[in-house]
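A.B. asks: Next comes the sequence, and after it the predicted model I'd like to discuss.
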Amino acid sequence: MKKLKKTASMGSKRRRTTKHPGSSSSSSTEQSECLVAQLPQALIIDILSRLPIRCILNCKSVCKTWLHLMSDPLFVGLHMERSPANLLIQKTPFERIASTELLLVEIVEEDFSNREIIRLFPNINFPDTDFRLLNSCNGLLCLYEDSYGKSEITVHVCNPVLGEYIDIPVVNTDKKFEQHFAFGFSSGSNEYKVLQTFFPDKDTTAAPCLAEIYTVGTGEWRSIGKCSFQT
């Protein structure tokens, strides 16, 4: 008698694989993220430094690594070198000298035919108060709150790309002097500095002009003594 051969297919059921919608797209996204993560940091900095400001503001939210790279002095220097000059506009209500709105006009074409208008302060958790724009330096902005006769005002140095700022408190108890500020960068020491000058009022013309310097990161003002200005 011949023996019957049992086949493996007898009595067995085929398993069906169920594809979940969107599984292929999610896996491809994960693969692309892995590929980007494998790129050298120097290459990522080189790529990001060629993007316009609006794209930079979006890229900083991608991951902590990119946010850290955008804080790197190498990235800041490359982006400043490769970016065209842009316009910084402070919208001020009629008959006022301070406001809470600051616009960045990013010029895409030289003839202004293509441009982007970016409202900066939605990206910064900035105090809801009126301020004056002093100037900008290497992508940083220096502003100060309008004191409206108060004895203490605050100067702000902020990075609109990272959405960060620091407060520099200023106190002037002598009403005989008017305060004026300036903001700049020292290439020799690689430090940002705020200059505060005290000009005497018209009634006290015999008093000398005084000046102080605040180096960002030190937390204190340093007096540089008397200074003379030719009028």
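C.D. replies: Looks like it came in fine. Just so you know, these numbers come straight off a predicted model, no measurement behind them.
A.B. asks: CA atoms for contacts and neighbours, from now on please.
C.D. replies: Will do.
A.B. asks: Now for this protein: which helix has the highest residue count?
C.D. replies: Looking across the chain with DSSP state H, the single longest helix is helix 23-37.
A.B. asks: Name the next helix or strand following it along the chain.
C.D. replies: helix 41-48 (DSSP states H and E).
A.B. asks: in which helix or strand would I find the residue lying closest to Ala211 once chain neighbours are set aside?
C.D. replies: With sequence-adjacent residues excluded and distances taken as CA to CA, 6 or more residues apart in numbering, Ala211 is closest to Thr197, at 4.3 Å. Counting by DSSP H and E, the secondary-structure element that holds Thr197 is strand 191-200.
A.B. asks: Give me the contacts around the very next helix or strand once past that strand.
C.D. replies: Counting by DSSP H and E, the next helix or strand C-terminal to strand 191-200 is strand 209-215. Applying CA atoms under 8 Å, 6 or more residues apart in numbering, the contact partners of strand 209-215 are 191-200, 220-229.
A.B. asks: ok, now stretch 137-149?
C.D. replies: By CA under 8 Å, 6+ apart, stretch 137-149 touches 80, 98, 129-136, 153-160, 183-185.
A.B. asks: And the buried ones among those residues, selectable in PyMOL?
C.D. replies: If you want just the buried ones from the contacts of stretch 137-149 in PyMOL, going by 16 or more other CA atoms under 10 Å, the selection is:
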select buried, resi 98+130+131+132+133+134+136+153+154+155+156+157+158+159+160+183+184
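A.B. asks: Take this one as well and set it beside the first:
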Amino acid sequence: MASTSGKPETPYERKSEMRQTVDNQAGAADSSDHQARKKTRMVELKNATLPEELIQSEIFPRLAAKYILRCRLVCKSWNSLLSTPAFVNSHLTYQLHNNSDENDRIIARTMYGFYEQVDINSHTDSIRVRTVPCASNTLFGSIDGLIAMVSTQGKRLCLWNLAIGQIKLFDFPPLDGHYAGGFCWDHVHNDYKVLMFCYDPMLSPARRICMYSTNSATWASLCIPQNLVFPSMSPCPSTIVKGTPYWTTYLKPLTLPGQKCSILKFVPEINELRILPDFDPLKFRVNIFDIANIKDCLVGMAYKLNEHGGTNTMVDMYCLDDEDSNSGIWSKMYSIGPVYLDSHQWPSQAFRNGGEILIRGPSDPFAFYDPETKEIKRIAGTTSPSTSLTDLGRQCYSYTPSLVRVRGMESLQNFSTKGELKPVAFFTRNFP
């Protein structure tokens, strides 16, 4: 082969040219091998799957309830897996112990125009949902994503899982009289129970409790011991802690000499009603006392209002050292504030994980007091209804979306088909 200069190639030049040719061929082969290896890796990644056990135990329980519902539509095997009681329980356990704001919400009854509604409040926003029309007068509890409501006019009760769009309607027990509601969870038998107190405040204290078991779908009657006498109480629990409902006397200034605030609780595992040690307002120099669920503990909130109007008030937080003993003592833990409070604006409930106190008042936006920043932050898009302080103050509970169902629950669409829910449209705008 002639050189570019027209002179014969030397042995050295021929050797260099051969080496270059070999190198070019080797480079082309390497490039081809690289492309082949890359293509192989892409195929492997495309076909790669996570271990089924990892998906079931670590990924699915972390998903919000709305995403689990979508996953159930992927295939039959996923639908079967994600519908088992074992998975529903593991998902609930993770959601309750996950401290994210998404799982720490407060549900409160509201009323706008002629429609009963509930607000699902987070730290940043609120979702308004139309309630079940035939059982929607009173919100009296929320446990594990189940919402308990009652219609005193229609004498019907409702357990409603808003996240999965299923409800259970059932009638009052066949008794006459005045009824107060309670909602609880028996963790021993995994049984959600509804309580109705046979109570006529004009005649005598309640002497009987009617208890509905969701496991058996039947009512049972429990007698209240003769030596257990308790004062008039709110028709709704003041708060619910770990499935146990607590009631206090009506929220009002405790100004009468010697008057104490009594607290009642129902122990669902043994179906027993108990009165806790009284809180003595005179001893602590306060005239308002109420209770809340803070970090899954019963906490008392005590403060003193000025007789001539609202003022910046310090709210003292108390814990009860022994609920199971008559000798238990309320001990002060810390104080929050100052917070502007009056007879129309008061601390109502608390976010369960962080302990931020919800501040409510008729016709005012919901707000919460952050004990870390000592600031009151309003929740966008909320307005409390113009109603009585007693009704408004009680219908407010911790709420965590879940997949929990109880016996006899049906889809809302089924009830619409039957004609029971036609008057009202249901919606869950951007529900978490």
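C.D. replies: Received the coordinates, thanks. In this text the structure is predicted, and so the values were computed from the model without any measurement.
A.B. asks: Next, the TM-score between them, please.
C.D. replies: The TM-score (TM-score structural alignment, normalised by the length of the first structure) is 0.61; 177 aligned residues with a CA RMSD of 3.3 Å.
A.B. asks: returning to what we had before: show me what the strand holding Thr197 of the first structure is in contact with.
C.D. replies: Here strand 191-200 of the first structure makes contact (CA under 8 Å, 6+ apart) with 176-186, 207-216.
A.B. asks: Among these, the buried ones, what's the ChimeraX command?
C.D. replies: To isolate the buried ones among those in ChimeraX, judged by 16+ other CA under 10 Å, type:
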select :177,181,183,184,209,210,211,212,213,214,215,216
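A.B. asks: which position in the second structure aligns with the residue nearest to Ala211 of the first structure?
C.D. replies: In the second structure, the residue matched to Thr197 of the first structure (TM-score structural alignment) is Phe197.
A.B. asks: how much space between its match and Pro338 of the second structure?
C.D. replies: Distance of Phe197 of the second structure to Pro338 of the second structure, given as CA to CA, to the nearest Å: 38 Å.
A.B. asks: which of those two has more neighbours?
C.D. replies: Comparing Phe197 of the second structure with Pro338 by other CA atoms under 10 Å, the one with more neighbours is Phe197, at 22 against 14.
A.B. asks: how about the strands in the first structure?
C.D. replies: Here the first structure has its strands, by DSSP state E, at 87-91, 101-107, 115-119, 131-137, 140-145, 152-159, 164-171, 177-186, 191-200, 209-215, 221-227.
A.B. asks: Now the ones you listed in a markdown table, please, with extra columns for distance to Ile53 of the first structure.
C.D. replies: Listed next are the strands of the first structure as a markdown table, based on distance: least, CA to CA, whole Å:
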| stretch | distance to Ile53 of the first structure |
| --- | --- |
| strand 87-91 | 12 |
| strand 101-107 | 7 |
| strand 115-119 | 9 |
| strand 131-137 | 15 |
| strand 140-145 | 13 |
| strand 152-159 | 12 |
| strand 164-171 | 16 |
| strand 177-186 | 22 |
| strand 191-200 | 22 |
| strand 209-215 | 27 |
| strand 221-227 | 33 |
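A.B. asks: Of all these, which one comes closest to Thr29 of the first structure?
C.D. replies: Of all the strands of the first structure, strand 115-119 sits nearest to Thr29 of the first structure, with 29.2 Å by CA to CA.
A.B. asks: Give me the angle between that closest one and strand 87-91.
C.D. replies: 50 degrees (axes from the mean of the first three to the mean of the last three CA atoms, to 10 degrees).
A.B. asks: buried residues in strand 115-119 of the first structure?
C.D. replies: Buried residues in strand 115-119 of the first structure, counted by 16+ other CA under 10 Å: Ile118.
A.B. asks: ok and that strand relative to strand 101-107, angle-wise?
C.D. replies: With the same axes, to 10 degrees as the basis, strand 115-119 of the first structure and strand 101-107 are set at 160 degrees to each other.
A.B. asks: I would like the residues contacting strand 115-119 of the first structure, please.
C.D. replies: For strand 115-119 of the first structure, contacts defined as CA under 8 Å, 6+ apart pick out Arg54, Glu101, Leu102, Leu103, Leu104, Val105, Glu106, Ile107, Val108, Glu109.
A.B. asks: So which of the residues you listed is surrounded by the most neighbours?
C.D. replies: Taking other CA under 10 Å as the neighbour criterion, Glu106 ranks highest of the contacts of strand 115-119 of the first structure with 21 neighbours.
A.B. asks: I'd like to know how far that one sits from Arg119 of the first structure.
C.D. replies: Look at Glu106 of the first structure and Arg119 of the first structure: by CA to CA, they are 11 Å apart.
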